[in-house]
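Turn this into a structure:
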Amino acid sequence: MIPYGRQEITQADIDSVIEVLRSDFLTQGPMVPRFEESVARHVGARHALAVNSATSALHIACLALGLGPGDTLWTTPITFVASANCALYCGAKADFVDIDPRTYNLCPNALASKLEHAEANGTLPKIVVAVHLCGQPCDMAAIHKMSQRYGFKIIEDASHAIGGKYRGEFIGNGRYSDITVFSFHPVKIITTAEGGMALTNCNELAQRMALLRSHGITRDPAEMTHEADGPWYYQQIDLGFNYRMTELQAALGISQLKRLDSYVARRHELAKRYDDLLAGLPLSTPWQHPDSYSGLHLYVIRLQLERCAYSHRKVFERLRASGIGVNLHYIPVHTQPFYRDLGFKDGDYPEAEQYYREAISLPMYQTLDDDQQDQVVSALRQAIGA
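The predicted structure follows:
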């Protein structure tokens, strides 16, 4: 089986983790701050907070931005559920903005229209989570301009996008958002096994997220409500969580980060080769906005079903049966049973629903070789009856 994504673990990665295992610290040692500094420096952000998952990063990002009961967060329906669930964790509501049919990201025109109606109705969002699907950044300049007019905060869910660029600058630098979130899950571009990171240029937001990721506890006398009883003393000054990253994960991340640029470059080579090999088939290949340099976490095709010999499901099943581990990213969040129970229904976001009826994620990872890619394309030709 050729999977849709997979990690590469080198001997250097293994050696880095073993070094930590032989050290004095398995958690809360020097490696996590070193990893944070390395990522922040690479993307050009002032602060980076490593956590145990991107979901945790989204949660503390929302809390740091003051999201709570009575507030609403907007995001795209074509994303993993965590991009919306983070609102519910805070007692707020989640809502959605339909996608751009070319980029599959949150559509800035749909956002502008929805904001206009929300302003008239007094239902403006507190936060907009812009998800960089497949690694391609959203139109962040447009979203940022709208945030200045309507007063909402911006989280970039860049779980797919580390190593990518927007307008020539690395995603994560915070030029157009308050907080950016990365994921280091094994199928992502670089991995820490599990793990995530929140990046910001705001000192106050960084301090708040650092507190929230570790039980709301501080040992800083300047943050305490009264004088310390002794050198052992700490205070819980907020209700936080245990969202910390381990030293082992950070060591792996530091080692992987050294290969980030080459990983993304290889993904671009594979994407260009897919584009060429798939030309003329009854499908659409990913369109890339000229302002973006995608991290290319995913390579998603859309079947032109009226020209295919088989249905979407049948093509998917035929690919799986031939040893190609395709996937579908994602099922529209508003169609999940949990969200249907909140009042969402079919037809709410037609572009997202049309995308779901046609999309298939082909294998895309840096160690995919040309022979394997040829095998994928050959199987796809047979699966669609071309």
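
Every contact and neighbour count from this point should use C-alpha atoms.
OK.

Let me see the contact set for Val187.
Gly5, Arg6, Gln7 (CA atoms under 8 Å, 6 or more residues apart in numbering).

where's it relative to Asp71, distance?
Using CA to CA, to the nearest Å, Val187 is found at 33 Å from Asp71.

Show me the helices in the stretch 1-150 of the chain, by range?
11-21, 31-43, 54-64, 82-89, 108-121, 140-150 (DSSP state H, counting those that start in this stretch).

Kindly calculate the angle that the third one makes with helix 82-89.
To tie it back to what came earlier, the one meant is helix 54-64. 50 degrees (axes from the mean of the first three to the mean of the last three CA atoms, to 10 degrees).

Equivalent analysis for the first one, please.
For helix 11-21 against helix 82-89, the angle by the same axes, to 10 degrees is 30 degrees.

And helix 11-21, what's buried?
Going by neighbour count (16 or more other CA atoms under 10 Å), the buried part of helix 11-21 is Asp13, Ser16, Val17, Val20.

is it possible to export the contacts of Val187 to CSV including distance to Glu353?
Shown next, in CSV, are those (distance: CA to CA, whole Å):
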residue, distance to Glu353
Gly5, 24
Arg6, 27
Gln7, 30
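
Out of these, who's the most crowded?
Gly5 (22 neighbours; other CA atoms under 10 Å).

For Gly323, see how far away that residue is.
14 Å.

Ok, Ile155 next?
Relative to Gly323, and taking CA to CA, Ile155 is found at 38 Å.

returning to what we had before: which one of the contacts of Val187 is nearest to Ser284?
Gly5 (20.4 Å; CA to CA).

related to what we said a few turns ago, neighbour count: Ile155 and Gly323, which is higher?
Taking neighbours as other CA under 10 Å, Ile155 and Gly323 compare with Ile155 leading, 26 against 14.

for comparison, sequence B:
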Amino acid sequence: MNFIPYSKQVIEDDDLSNFIETLKSDFLTTGLKVNEFEREIYEISNAKYCVSVSNGTAALHLSALALLCEGDRVLTTPNSFIATANSILYAKATPVFVDICEDGSIDLDMCEDILKKDTSIKAIFAVSFSGKILDKKRLKHLKNTYNIKILEDNAHTMGAKLTYSDISIFSFHPVKHITTGEGGAVVTNDKALYEKIKMLRNHGQDDKHQMLDLGFNYRLSDISSTLGLSQIKKLYSFIDKRQSIAKRYDKAFQNTIVKPLYSFTKTSLYHLYVVRIDFSKLDISKDEVIKKMREKKIGVQVHYKPINKQPYYKSLGYGDEETPMMDRYSKECLSIPCYPTLSEDEQQYVVNSLLEVLNA
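Modelled structure (predicted):
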């Protein structure tokens, strides 16, 4: 059996033919394909504006620069890829880590408790973790009640609609719902934010090539956009397949020591399928399970180690926050393979292998 990764891209014949067509065209970068791809993204997201960028981290970086001022304090989650919190630091603002809920996402009730007491909080950078869409009405309440900015890090939820938040970002890394190789996007309904992010993406220049700010070269190419255009047509079929896999996993793990992060829900687009295992009750460690699963040619992953306890963040004085839910979650979590071309036989092999390793 070939190695089964925790996730991977799906590249098909139509993707390749469209890709080759663009390679033969006159424009390989900053051409019409970029505009077409951006239009598809903002229409799917129910947003007015979209700026495509070179990767998801660039999307976060530019969004943070557009939303934040130096010294702002920003509520965010310890349960994400490091880029989410890093983008706050890029803007010379201060991350404030908030504990998570049982589903792995930031605890919005706890965010409100903090906002009631701390008027220095200027924004929330929230993550739709693993593909489960955040509570939009709750975000609207927090935004309007406390006059803060809201960024939704939707790197795990391509297809999520923009409603009340100031900005939503997406990632098109190969393990995500669709891919452009590397790539990302920012969507917003605020024209001023759109213009600023578009300007910062292109060296700080406006449409007349006047440099207005110190910007970056974060443009997405026509080549990447062509792949994105081909992939985005298949987004909902990819989501359907991921949700079907999640349903099968939920059923297969019933009455076992393996617990899904949350029961199947249509509000999750299942970028990840995360399980929790109470290793304190077993004679095997999580590291040993990961090693033995890889010996069986199955890639499992940890999403995530707490950001606030990463060595760099500890050097900044973080790490002692009271985040008991995150601390327990990080000891128990494993992401198992979930991607559209994962066959039913492979899914069953993953289930059988994990239970065999745990019960050995």
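
still on that earlier bit, if we compare the helices of the stretch 1-150 of the first structure, which one ends up closest to Gln304 of the first structure?
Among those, helix 108-121 sits nearest to Gln304 of the first structure (CA to CA), with 24.2 Å.

who touches that closest one?
Val97, Asp98, Ile99, Asp100, Leu124, Asp139, Ala142, Ile143, Met146, Tyr150.

gap between the closest residue in space to the fifth one that isn't next to it in sequence and Lys126 of the first structure?
So the one you mean is Leu124 of the first structure. Once flanking residues are discounted, Leu124 of the first structure sits nearest to Ala118: 5.0 Å by CA to CA, 6 or more residues apart in numbering. With distances taken as CA to CA, Ala118 of the first structure is found 12 Å from Lys126 of the first structure.

who has more neighbours, those two?
Lys126 (23 against 14).

Relative to Asn203 of the first structure, how far out is the closest residue to that one other than its chain neighbours?
Among residues not flanking Lys126 of the first structure along the chain, Phe152 sits closest, at 5.0 Å (CA to CA, 6+ apart). Distance of Phe152 of the first structure to Asn203 of the first structure, given as CA to CA: 19 Å.

the more surrounded of those two?
Each of Phe152 of the first structure and Asn203 has its neighbours counted (other CA under 10 Å); Phe152 has more, 17 against 10.

Just tell me what that one corresponds to in the second structure.
Under the alignment (TM-score structural alignment), Phe152 of the first structure pairs with Ile148 of the second structure.

mind listing the helices in the stretch 151-300 of the first structure by residue range?
203-212, 247-257, 260-278.

Just put those in CSV and tack on distance to Val32 of the first structure.
Below are the helices of the stretch 151-300 of the first structure laid out as CSV (distance: least, CA to CA, whole Å):
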stretch, distance to Val32 of the first structure
helix 203-212, 12
helix 247-257, 5
helix 260-278, 18
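
if I pick the counterpart of Ser183 of the first structure in the second structure, what's in contact with it?
Alignment note (TM-score structural alignment): Ser183 of the first structure maps to Ser171 of the second structure. Neighbouring residues of Ser171 of the second structure by CA under 8 Å, 6+ apart: Asn55, Gly56, Thr57, Asn154, Ala155, His156, Met158, Glu182, Gly183, Gly184, Ala185.

got it, and Gly159 of the second structure?
Here Gly159 of the second structure is in contact with Ile44, Ser45, Leu235 (CA under 8 Å, 6+ apart).

Of those, select the buried ones using a PyMOL command.
The following PyMOL line selects those of the contacts of Gly159 of the second structure that are buried, judged by 16+ other CA under 10 Å:
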select buried, resi 44+45
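
Please dump the contacts of Gly159 of the second structure into TSV; it should also carry distance to Ile245 of the second structure for every row.
TSV is the format used below for the contacts of Gly159 of the second structure (distance: CA to CA, whole Å):
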residue	distance to Ile245 of the second structure
Ile44	23
Ser45	24
Leu235	16
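
Which of the contacts of Gly159 of the second structure sits closest to Ile307 of the second structure?
Ser45 (28.1 Å).

what lines up against that closest one once you look at the first structure?
Using TM-score structural alignment, Ser45 of the second structure pairs with Val43 in the first structure.

ok, that match to Asn121 of the first structure distance?
Applying CA to CA to Val43 of the first structure and Asn121 of the first structure gives a distance of 39 Å.

now Ile154 of the first structure
Counting by CA to CA, the gap from Ile154 of the first structure to Asn121 of the first structure is 21 Å.

Comparing those two, which residue is more hemmed in?
Ranked by neighbour count (other CA under 10 Å), Ile154 of the first structure and Asn121 place Ile154 first, with 26 against 9.

Now do the contacts for the more buried one.
Going by CA under 8 Å, 6+ apart, the list of residues near Ile154 of the first structure reads Ile127, Val128, Val129, Ala130, His144, Ser147, Tyr176, Ser177, Asp178, Ile179.

Find the nearest non-adjacent residue to the equivalent of Lys196 of the second structure over in the first structure, please.
Under the alignment (TM-score structural alignment), Lys196 of the second structure pairs with Arg208 in the first structure. With sequence-adjacent residues excluded and distances taken as CA to CA, 6+ apart, Arg208 of the first structure is closest to Ala64, at 5.8 Å.

tell me, how many neighbours does the aligned residue in the second structure for that neighbour end up with?
Matched to the second structure by TM-score structural alignment, Ala64 of the first structure sits across from Ala66. Residues near Ala66 of the second structure, counting by other CA under 10 Å, number 18.

Can you verify my assumption that Ala66 of the second structure contacts Leu193?
Yes: at 6.3 Å, Ala66 of the second structure counts as touching Leu193 under the criterion of CA atoms under 8 Å.
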